[in-house]
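Asks: pasting a predicted model and its sequence here:
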Amino acid sequence: MTEYARGFESLVIHAGQEFDPATGAVIPPVHFSTTFAQDGIGGLRGGYEYGRSGNPTRTALQTQLAAIEGGAHGFSFSSGLAAEDVLLRAALQPGDEVLLGSDVYGGTHRLIARVLGPWGVGLRVVDMSDLDAVRAALEESAPKVLWVETPSNPLLRITDIAGLAAIGHEAGALVVVDNTFATPALQQPLALGADVVVHSTTKYLGGHSDVVGGGLVLNDDALAEMIGFLQFAAGAVSGPLDAWLTTRGIKTLAVRMQRHSENAAAVAAFLEGSDRVARVYYPGLASHPGHELAARQMSGFGGIVSVALESGTAARRFAESTRLFQLAESLGGVESLVNYPDAMTHASVRGTEAAVPVEVVRLSVGIESVDDLLADVEQALGA
């Protein structure tokens, strides 16, 4: 099917989604079985023997993930952090170092610093959007992994992926891009030179706030073999229903990201025009320092808007005053959410180089009526 489905909007619907040969069902069935009958000892049908080592529903999702990111190998996990953990253990040994962006998801920093750190993995932090700062950090010592989010979480810094890949590879580093915020609908890191793409599929790929998952996409065969072994041996795989829900969400990714971007742009413009707002972080605004780079590197600016109020107290009051924007962690669902990073998603990095300013609130702008969203933001600012 995919030989006829080459455009992104077609790939999200058809990659890995061949009709069921037994019944002709257009939607492939969900395979709940934990084990698979063998035709004699070792005679596996389709290579399936046990649910942890492989499942047809998970295989379909992994095919879909690889196709939409333009990679050779896709892997699906039970969470974004499970995906990150397997990647890092596949790529690192005790004594190796990770150079991490200074504005990343708090759970990524926590995983490296507090889980892999005692195992012997070093961590340094740098502003990845400043390539000169990255070069200086690489000259100081060569990390094994260079890890960036772009747009970053939650301050939406934009990093030049092609430039970062060039200097990272010159230093012998594996260049990893967390593409959760942009999604492959808006940005293709592998095509820009990255080695591995990471996703929390919980967010925009699933898109409906009803499934937790993670994904990796890459081209390197040897690294993929190690990731596949750890996926099997450690076992943090996505279950069949989780895989199916993620696949279903991905099928509408292109149209959802268009609406998320349109609504977010309207919210960002409204906030920038308010005298109650100190600063708006959104790469679609001409005032954003990464706007021109984002316009070249991305086909849209995404659905996340962060805003700095006049103080931490004002930020908390705003976050607790929205009505349509629900106060909750996570992002990327069809419904709008508001989050106070310092005490919620990024509480684990308080006091570190990755700490989020207390006056910052993050908005995950959904696909509701834009007029309703603007009215909610206006009344929350009034609070």
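Replies: Structure received.

Asks: going forward, measure contacts between C-alpha atoms and count neighbours the same way
Replies: OK.

Asks: Leu99: helix or strand, and which one exactly?
Replies: strand 97-101 (DSSP states H and E).

Asks: state the next helix or strand along the chain beyond that strand.
Replies: helix 106-110.

Asks: elements contacting that following helix?
Replies: The contact analysis (3 or more Cα pairs under 8 Å, 6 or more residues apart in numbering; DSSP states H and E) places helix 106-110 against helix 80-91.

Asks: residues touching the spatially most central residue of the chain, list them.
Replies: For the chain, Thr180 is the residue whose C-alpha lies nearest the centre (Cα atoms, centre = their mean; 1.8 Å). Applying Cα atoms under 8 Å, 6 or more residues apart in numbering to Thr180 gives the contacts Val198, His199, Ser200, Thr201, Lys203, Tyr204.

Asks: ok, second structure coming up, stack it against the first:
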Amino acid sequence: MKEQTQILHSIPVDELTGSISVPIYQTSTFVQEAPGVNKGYDYSRSNNPTRKALEDTIAKLENGTSGYAFASGLAAIDAVVKLLKTGDEIIAVDDIYGGAFRLFTHVYEKFGISINYVDSTNSDNIAKVVTSKTKLIWIESPTNPTLKISDIIAIAAIAKKNDILLCVDNTFASPVSQKPIDLGADIVIHSATKYISGHSDLIAGLVITATQELGDKIKFIQNASGAILGPFDSWLALRGIETLSLRIRQHAENAQKIAEFLIQEKLIKNVYYPGLPSHHNHDIAKKQQKYFGGIVTFDLVIDDKELATAIVTNTKLFKLAESLGGVKSLCCLPCEMTHKSIPAEKRYRSGVTDSLIRLSVGLEDADDLIADIKQAIEIAVKQTAEIIAK
């Protein structure tokens, strides 16, 4: 069965009514036949039919045993970290999402969980720092925002050899493009806010596990902590999944054209996109991803925040906003937006300069998006002529 067919028919028809769209069970509680005797549902924090449909669907798409839906991507990350205890260590990708860095460093470090940030594009860097305290390896591939690619198979082998859990943030790739569990990961997470929903209209997070034993632990944490996704947002995420394959394909096609345009621009120093042969670990991306994704990042030959700001504030189709993965194109300046919580020195070490611009390429016509970038650069050059002259 082809992927688009599989996606559409992995979402169940309602058994009670035959509804082709999963019903929104907007209820807090369920009537029981007798104390403890029910139809599988007693309270919507513990379980809800709409949320369960989403959880079962994402588990199928990621080839996992179970899936769990949370109120945000960070709530999903938080649930995974709660598998650990005081004294444990996380090895995390250095080019990490700013919200994850904030959670790891400013919340969990004070509870005695240490974080070791490494460049995971070379799996040997991870192998070198593994200790007896290491209990979790955390990678994004591609990373946010410089789109670094890590060899998931190689890192999974290191994790298994040392009895360490491997969690892969698959937000940028999506299950249409990459299936980390098939590559050896124990846990996959998504900010479903992004490509899963695809329309910039909800906040959600997903956790998928390779084994039911691990899934049961996540389920316990989900119920105990209570950061669950509501029925309506679960339904919105399911609706987004129906077009996921089609959208990812178009996002990637547009992004490839934009990346190829950007490498010709004189004002641009580096273009980060896994689909470019010049991209570090391009060959690994080709091996483990079906598509190269819809995010393109670049920095300027003049590493100046004012010049970069002038570009992102003069686009017309690319809207200046946080987030990514929606049908409409967005742009952002990570140093002042998504990654502002990361100290400047650490940002620079991982490649997040003051002039780094991240594009979330939408589903508009690629030629129109390229024209928009061109005119924004032209205006920015005029506005910052003195900076460029220096």
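Replies: Arrived safely. Keep in mind the model is a prediction, meaning the values are calculated, not measured.

Asks: please state their TM-score.
Replies: TM-score for the superposed chains, counting by TM-score structural alignment, normalised by the length of the first structure: 0.95, backed by 374 aligned residues with a Cα RMSD of 1.2 Å.

Asks: for the strand holding Leu99 of the first structure, packing partners?
Replies: Checking 3+ Cα pairs under 8 Å, 6+ apart, strand 97-101 of the first structure ends up next to strand 122-126, strand 145-149.

Asks: got a list of what Asp96 of the first structure touches?
Replies: Gly120, Val121, Gly122, Pro143, Lys144.

Asks: from Val80 of the second structure, how far out is the counterpart of Gly239 of the first structure in the second structure?
Replies: Aligning on TM-score structural alignment places Gly239 of the first structure opposite Gly230 in the second structure. Using Cα to Cα, to the nearest Å, Gly230 of the second structure is found at 20 Å from Val80 of the second structure.

Asks: same thing with Arg102 of the second structure?
Replies: In terms of Cα to Cα, Arg102 of the second structure sits 15 Å off from Val80 of the second structure.

Asks: returning to that earlier point: so where in the second structure does the strand holding Leu99 of the first structure end up aligned?
Replies: The aligned range for strand 97-101 of the first structure is 89-93, by TM-score structural alignment.

Asks: now that stretch on the first structure. Mean distance?
Replies: Here stretch 89-93 of the second structure, set against the first structure after superposition, deviates by a mean of 0.5 Å using mean Cα distance after the TM-score superposition for the first structure.

Asks: quick one: contacts of that stretch?
Replies: Contacts of stretch 89-93 of the second structure (Cα under 8 Å, 6+ apart): 113-120, 126, 130, 133-140.

Asks: give the contact list for the nearest residue to Thr313 of the second structure once chain neighbours are set aside.
Replies: Residue nearest to Thr313 of the second structure in three dimensions, not counting chain neighbours: Leu320, with 6.8 Å by Cα to Cα, 6 or more residues apart in numbering. Shown in contact with Leu320 of the second structure (Cα under 8 Å, 6+ apart): Val312, Thr313, Leu330, Cys331, Cys332.

Asks: distance-wise, check the counterpart of Leu320 of the second structure in the first structure relative to Pro21 of the first structure.
Replies: Matched to the first structure by TM-score structural alignment, Leu320 of the second structure sits across from Leu327. Distance, Leu327 of the first structure to Pro21 of the first structure, using Cα to Cα: 45 Å.

Asks: again, but for Phe36 of the first structure
Replies: 18 Å.

Asks: and these two? which has more neighbours close in?
Replies: A direct count of neighbours by other Cα atoms under 10 Å for Phe36 of the first structure and Pro21 places Phe36 higher, at 16 against 9.

Asks: and the more buried one? What does it align with in the second structure?
Replies: By TM-score structural alignment, Phe36 of the first structure lines up with Phe30.

Asks: from Gly36 of the second structure, how far out is its match?
Replies: In terms of Cα to Cα, Phe30 of the second structure sits 11 Å off from Gly36 of the second structure.

Asks: now do Leu16 of the second structure
Replies: For Leu16 of the second structure, the distance to Gly36 of the second structure - Cα to Cα - is 22 Å.

Asks: what do you get for Pro142 of the second structure?
Replies: In terms of Cα to Cα, Pro142 of the second structure sits 45 Å off from Gly36 of the second structure.

Asks: Ser368 of the first structure -> the second structure?
Replies: Rather than Ser, residue 368 of the first structure is Glu. Structural alignment (TM-score structural alignment) places Glu368 of the first structure against Glu364 in the second structure.

Asks: actually Glu18 of the first structure, sorry about that
Replies: With the correspondence set by TM-score structural alignment, Glu18 of the first structure lines up against Pro12 in the second structure.

Asks: what kind of secondary structure is its match in?
Replies: coil (DSSP: H, G, I helix; E, B strand; the rest coil).

Asks: next, the angle strand 145-149 makes with the strand holding Leu99 of the first structure.
Replies: Using axes from the mean of the first three to the mean of the last three Cα atoms, to 10 degrees, the direction of strand 97-101 of the first structure lies 20 degrees away from that of strand 145-149.

Asks: related to what we said a few turns ago, neighbour count winner among Pro142 and Gly36 of the second structure?
Replies: Between Pro142 of the second structure and Gly36, counting by other Cα under 10 Å, Pro142 is the more crowded of the two (26 against 10).

Asks: on that earlier part again, out of the contacts of Leu320 of the second structure, what pair is the most spread apart?
Replies: Thr313 and Leu330 (11.3 Å; Cα to Cα).

Asks: settle it for me: which of those two has more neighbours?
Replies: Neighbours per residue (other Cα under 10 Å) separate Thr313 of the second structure from Leu330, with Leu330 holding more: 24 against 17.

Asks: distance of the more buried one from Ala321 of the second structure?
Replies: Applying Cα to Cα to Leu330 of the second structure and Ala321 of the second structure gives a distance of 6 Å.

Asks: can you check Tyr43 of the second structure too?
Replies: In this view, Tyr43 of the second structure and Ala321 of the second structure are 36 Å apart by Cα to Cα.

Asks: sorry, back to before: a markdown table for the helices and strands packed on strand 97-101 of the first structure, including distance to Gly284 of the first structure and mean neighbour count?
Replies: Shown next, in a markdown table, are those (distance: least, Cα to Cα, whole Å; neighbours: other Cα atoms under 10 Å):
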| stretch | distance to Gly284 of the first structure | mean neighbour count |
| --- | --- | --- |
| strand 122-126 | 24 | 18 |
| strand 145-149 | 17 | 26 |
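
Asks: can you say which of these is nearest to Phe8 of the first structure?
Replies: Closest among those, using Cα to Cα: strand 145-149, at 22.1 Å.

Asks: helix or strand right after the closest one?
Replies: Next element after strand 145-149 of the first structure (DSSP H and E): helix 161-170.
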